[in-house]
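A.B. asks: give me coordinates for this.
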Amino acid sequence: MSDSSLTLGVLGGMGPAATVEFLAKLQAYTPAEKDQDHIRVIADINPKAPDRNVPGTNAGDVLAEMAGALRGAGAEVLAMPCNTAHAHADVIQRASGLPLVDMIELAARAAGQTGAMRVGVLGTKGALKLYREYLAAHAMGLVALPPERQEAFMQTLYRIKAGDLGDAATREMQGYAEELRKAGAEVLIAGCTEVPLVLDDRDVRLKLVDPGDLLARQCVAVCLGWEPMPHAPA
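C.D. replies: Model (predicted):
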């Protein structure tokens, strides 16, 4: 394998377990016969970044600072295994001058390739807003939980962030997924990186798109030159 692969910068820690899972997939999807065949990864696992789900925090400023530091450390392309934080994608790219591999676009494209017209998304309010826009650009509609069930989903999500990966969390996520199916969803997107920690295809009755998995695969392809670099910010 060529040693000319690009260096990947990872804005992580949102949350830490999801970042570790992403890094494990990145390593697993890289074809390598020896250590030197792997991609160089510079990761800032920063769980101190403000909660992306709380309005009025300075999450964008913190993420921009992280991105700039990753470039200073040698990163050539960025990835961020957090759906909600992609609301700050523009400022991250402007601050660093580096392109960001867009996991929301990857997931929307994958959902479209199934032929579905209505896509159920398990995600935060911020992630749902992003997915609604991206899916509309691909001529698809978003199916979301009703407000009271969205609040219950967030409570489950924060339990997972606190380390609860048990059967109860899986059953609750299965329940939310089934509600989306009954509401007309034809495919599901795990629109928060904590969701796949407790839920996979075997747990649901629809195809489950995992944006973090797609992100890891795309980062390998970009860094090894199999896929073109994302467009750099102007």
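A.B. asks: make it CA atoms for all contacts and neighbour counts henceforth
C.D. replies: Will do.
A.B. asks: in the protein, which spans are strands?
C.D. replies: Per DSSP state E, the chain has strands spanning 8-12, 41-45, 77-79, 118-122, 141-143, 187-190, 208-209. These are given in chain order.
A.B. asks: which of those strands sits closest to residue 94?
C.D. replies: Counting by CA to CA, residue 94 lies closest to strand 77-79 out of these; the figure is 12.1 Å.
A.B. asks: for the closest one, packing partners?
C.D. replies: Other helices and strands packing on strand 77-79, by 3 or more CA pairs under 8 Å, 6 or more residues apart in numbering; DSSP states H and E, are strand 8-12.
A.B. asks: recalculate using a threshold of 10 Å.
C.D. replies: If contacts are counted by 3 or more CA pairs under 10 Å, 6 or more residues apart in numbering; DSSP states H and E, strand 77-79 sits against strand 8-12, strand 41-45, helix 59-73, helix 89-96, helix 211-223.
A.B. asks: can you put the ones you listed in TSV and add distance to residue 196?
C.D. replies: Formatted as TSV, the entries for the helices and strands packed on strand 77-79 read as follows, by distance: least, CA to CA, whole Å:
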stretch	distance to residue 196
strand 8-12	16
strand 41-45	19
helix 59-73	23
helix 89-96	22
helix 211-223	9
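A.B. asks: what's the most buried one of those?
C.D. replies: For these, the stretch with the most neighbours on average is strand 8-12, a mean of 25; neighbours defined as mean count of other CA atoms under 10 Å.
A.B. asks: for comparison, sequence B:
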Amino acid sequence: MEHKRRLGVLGGMGPKATSVFIDQIIESTVADRDQDHIDMVILNHASLPDRTHVILENCPEQFLRAIEKDIRLLEYAEVANIAIPCNTAHYYVNEMQQMTKIPIINMVEETMKVIHEAYGDDCKVGILATNGTLHSGIYSESARKYNMVPHLPSDPVQQQIMNIIYRDIKRGVQIDPKELESIIQHLIEDDGCQCIIIACTELSIIPLSGEAKQHCVDAMDVLVKKSIELSLN
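C.D. replies: Sure, this is the predicted structure:
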């Protein structure tokens, strides 16, 4: 029954974010020896179509055709759950779940549960994400479902966020955390947000200060914890 605990990781969106997710799984697992860690099958499909482009251009079949083959591979590997360390891809989580009986961990839903438990109803939640994720409305809809108020950055701030993700992180450019921290501070102090969601796994790579972190819930952290919980259950 060992394989029942195996975690499937459908990654590559992007590759660096996937490697950080794997590292966090390992670092967050209480273990005294190799055998205490969870088994993972990691599929780093970096050539998948860009999720933001697919959503904005309304061409889901490009992404879903490719992802279905990956899901079949994970089925063959007999994984018990599938984790997808990419927020934008969760726009298609229902379509992906229909392809398989293996549970796909819904990072968006799990993140909003954590925020609601901590902040309660009427919490104003700032969303730091790609244009694709914002356009999809997955976090805004989930926030409203939990009686919270979603808040999107202004257009200039959103362009700044996109530059950090696509101009810098995806190209391997060294990031100054202060740029993202200033955005978080602006959303808290000027826009009146009580909590900020780090809703892009590329942004999860940036090492934030303790002061900035206290205002944030990182969706990747939530996915890491849920993946370990399910794998060690």
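A.B. asks: closest one to residue 30 of the first structure among the helices and strands packed on strand 77-79 of the first structure?
C.D. replies: Distance to residue 30 of the first structure, taken as CA to CA, is lowest for helix 211-223 among these, at 6.1 Å.
A.B. asks: residues in the second structure aligned with that closest one?
C.D. replies: When the second structure is aligned by TM-score structural alignment, the counterpart of helix 211-223 of the first structure is residues 219-231.
A.B. asks: ok, average deviation of that stretch from the first structure?
C.D. replies: Comparison of stretch 219-231 of the second structure with the first structure after fitting gives an average deviation of 0.9 Å (mean CA distance after the TM-score superposition for the first structure).
A.B. asks: hmm, back to that, mind checking which of the strands of the first structure is nearest residue 95 of the first structure?
C.D. replies: The closest approach between residue 95 of the first structure and any of those, judged by CA to CA, belongs to strand 77-79 at 11.9 Å.
A.B. asks: how big's the offset between the closest one and the second structure?
C.D. replies: Between strand 77-79 of the first structure and its aligned stretch in the second structure, the superposed structures give an average distance of 0.5 Å (mean CA distance after the TM-score superposition for the first structure).
A.B. asks: so which bit of the second structure is that strand matched to?
C.D. replies: Against the second structure, the aligned range for strand 77-79 of the first structure is residues 81-83 (TM-score structural alignment).
A.B. asks: just how off-centre is the matching stretch within its chain?
C.D. replies: Relative to the centre of its chain, stretch 81-83 of the second structure is centred 13 Å away, using CA atoms, centre = their mean, to the nearest Å.
A.B. asks: who wins for proximity to residue 171 of the first structure among the helices and strands packed on strand 77-79 of the first structure?
C.D. replies: Closest approach to residue 171 of the first structure among those is made by helix 211-223 (20.9 Å; CA to CA).
A.B. asks: which ones are touching the residue mapped onto residue 165 of the second structure from the first structure?
C.D. replies: When the two structures are superposed using TM-score structural alignment, residue 165 of the second structure falls opposite residue 157 in the first structure. If a contact means CA atoms under 10 Å, 6 or more residues apart in numbering, then residue 157 of the first structure has 122-124, 151, 164, 169, 172-173, 192-195 as its contacts.
A.B. asks: please tell me which one of those residues counts the most neighbours.
C.D. replies: The most crowded member of the contacts of residue 157 of the first structure is residue 194, carrying 28 neighbours; neighbours defined as other CA atoms under 10 Å.
A.B. asks: list the contacts of residue 103 of the first structure.
C.D. replies: Contact partners of residue 103 of the first structure, counting by CA under 10 Å, 6+ apart, are 79-83, 86, 109, 191, 210-216, 218-219.
A.B. asks: so what does it match up with in the second structure?
C.D. replies: When the structures are aligned by TM-score structural alignment, the residue of the second structure matched to residue 103 of the first structure is residue 107.
A.B. asks: what does residue 185 of the first structure give?
C.D. replies: Applying TM-score structural alignment, one finds that residue 185 of the first structure aligns to residue 193 in the second structure.
A.B. asks: next one: residue 123 of the first structure
C.D. replies: For residue 123 of the first structure, the aligned position in the second structure is occupied by residue 129, per TM-score structural alignment.
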